[in-house]
Every structure is written in structure tokens, then in C-alpha cells.
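1. what follows is a predicted structure for the sequence shown.
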Amino acid sequence: MAGRIEARLAELGIALPTPAAPIANYVPFNISGNLVIVSGQIPLKDGKIAITGKVGARVSMEEGVAAARLCFVNLMAQVKAAVGDLDRVTRVIRLGGFIAAGPDFTQHAVVMNGASDFAVEVFGDAGRHARTTIGVPSLPGDAAVEVEGMFELA
């Protein structure tokens, strides 16, 4: 039986994907005490990077926001793999966002809102989090966005 968070995802038409395997020498998540820290997730969909390129150039703002949202979906898939039940998440503590963009792009925070807004949409007030958003010249696989996260567990 699906828990409260998975029921909320179903209401939103979201099915969690199979968590992505690491592509280098790292683990997808670590658990320390009551925290699960999830490695950066890119906008994978059906095993492929769904949105590539630089936001503000080849990638529109809307596509960048969608990429950040998809990254958060992939974060949740990793959390579920780590702890088995998303209802164990009591708070989204922190998100870190990396936005591939050119040197003149300044709307990184707007792009990252795709992940932040979705965190609140899924977890309610427990989805409100601290955040860092950084512009970078490129990301693995030419992904437009990458998001990492830290979650508190019950």
C-alpha cells in the first residue's frame, strides 16, 4: 500500500523511476543518523538525460525549471531506495542546485525553483528547505541542471 507521499505523487501524475546507478566512483546516497544525503541527480527520464544544454541559450527558462523538477523526482527515487518509505522523510533540509548556463545568465534561482516548488508541493511545509544555487559552465552528460539533497528521517 502506498504511503501518504507516494499517494501525493500519484495525485500529481508522478511515478518514481528506478534510481539511477552512479556513473563514477561515488555512492548514490549516504545515511548518517537521521539524515539521508543524496548525490546530485540530473534530469534523467527513461534512462536518458531529458534536458541538455545551457539554460538561457539552447534551453529555455521553462525547460530549465522542468529539468530542476525532474531532478527532484530523481532525488525522491534515491531516498525511497535508501529508506524504503518516503513517509519517513520529516523534512527536506537542504537542496543544492547546479545550473548549466552562459556567463551572462543571472536567473539561476528561478530555474532552481522548479525543484524547490516541487519539494513543497509534495511534502508541504516539511518541503521548505535551505538552498544553494550555482551557475556552472557544464554538467555531466551536458545535463542542463543537477540537484543534490539532504533529508531528515523519522
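-> Happy to help now that I have it.

2. drop to CA atoms for contacts and neighbour counts, all remaining ones
-> OK.

3. do a quick rundown of the helices in the protein.
-> Defined through DSSP state H, the helices belonging to the chain, from first to last, are 4-11, 61-83, 108-123.

4. identify all contacting residues around the shortest one.
-> For helix 4-11, the external contacting residues (CA atoms under 8 Å, 6 or more residues apart in numbering) are 15, 86-87, 122-123.

5. report the inter-axis angle for it versus helix 61-83.
-> In terms of direction (axes from the mean of the first three to the mean of the last three CA atoms, to 10 degrees), helix 4-11 departs from helix 61-83 by 140 degrees.

6. please compare the first structure with the one that follows:
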Amino acid sequence: MSYDARIDELKLELPPAPKPMGVYKPIVQVGNMVYLSGHGPLKSDKTLITGRLGLDMDVEVGYAAARQTGLGMLATLREHLGSLDKISRLVKLLGLVRCTESFDAQPAVINGCSELFRDVFGEDAGVAARSALGTNALPGGIAVEIEAIFEVKE
């Protein structure tokens, strides 16, 4: 099954591909590799999910924010490539979680994005090397920021 068809089968709603909020490109392709800049949890109504894990957000809400971030990343990929079917595999995922000093469940939060990519691209192509880190601040108070590297078919 194609990845684009999988999006429909899973009844996923991709938000508009986010526009840059600074001097950078949301996605850069070099050969058969695409590098996605950090994406935040942008909803379809163009608002962002904000908060701090361990203070005013729990893991479940953070997981949903990471999943929403993954949907935005898929929108960026689709806009740039024309089709998600051009994806060969996810190579690396880096997730940042805005949290309190004592919060230590960053991997459980970033699973929201990781599990989305696994569900769309499959166990082999959708699961990659990954880091999940905590931080005290992210732009605009967003709950998570995630970047990724994908290999595309030549």
C-alpha cells in the first residue's frame, strides 16, 4: 500500500505545511536525503500546542503534541516531494520536550511522533535512530520540537 493511501486509511488530517518562523528552510534536500528543520505542534487552525511537561501538561497531552508535530512534518514532506510515496525510510529523529527539571519521560512524549511514523511508513521504514531530550525553553512556549532526516527514492 502506498504511504499516501495509508494516510487516508488511518484517517489522518495533515495540517497546512508550516512556514518558516525565521531565517531557515523547513526542508532541505541533498541528493537522496531530506532534512526537516525543527517542527512544532501546529494544529489545522494554525494555533500551536504550548505548555511545559511536568508543570501544566502530562505525558498523554505531550504525546498528542508530538503526534501533531509529526503530522506537520508529513505535510512538509508531501508539499516538498509531491507524494509521501517517494520516501524510502526515516533515518533519524530528534525530539525536544519543553519540561520541568524533574520530568524524565521525554521518550514517552516523543513516541507520539515515532509511533505515527511507524504507522504510516511501517516497522522497517518508519522506525529509526532517535534521541529524545528535555529542555527548559522552546520558541513560543511550544511543548515539543522535532526534526528528522529521511532517505528518499532516487
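-> Ah, there it is. Remember, predicted model here, so these are calculated numbers, not experimental data.

7. which single one of the contacts of helix 4-11 of structure 1 is nearest to Val36 of structure 1?
-> When the contacts of helix 4-11 of structure 1 are compared for distance to Val36 of structure 1, the smallest value, 11.5 Å, is given by Leu86; criterion: CA to CA.

8. what lines up with that closest one in structure 2?
-> Matched by TM-score structural alignment, Leu86 of structure 1 corresponds to Leu84 in structure 2.

9. cool, Leu35 of structure 1 as well?
-> Per TM-score structural alignment, Leu35 of structure 1 is aligned with Met33.

10. and its match, what is it in contact with?
-> Shown here is Met33 of structure 2, whose contacts under the criterion CA under 8 Å, 6+ apart are 149-152.

11. confirm for me that Gly134 of structure 2 is in contact with Arg98.
-> Yes: with contact defined as CA atoms under 8 Å, Gly134 of structure 2 reaches Arg98; the gap is 6.0 Å.

12. with neighbour numbers in mind, choose between those two.
-> For the pair Gly134 of structure 2 and Arg98, the greater number of neighbours falls to Arg98 (27 against 20), based on other CA atoms under 10 Å.

13. mind listing what the alignment partner in structure 1 of that one touches?
-> In structure 1, the residue equivalent to Arg98 of structure 2 is Ala100, according to TM-score structural alignment. If you count contacts by CA under 8 Å, 6+ apart, Ala100 of structure 1 has them with 53-55, 135-139, 143-145.

14. ok, now Thr18 of structure 1?
-> Residues touching Thr18 of structure 1, when contacts are defined by CA under 8 Å, 6+ apart, comprise Ala77.
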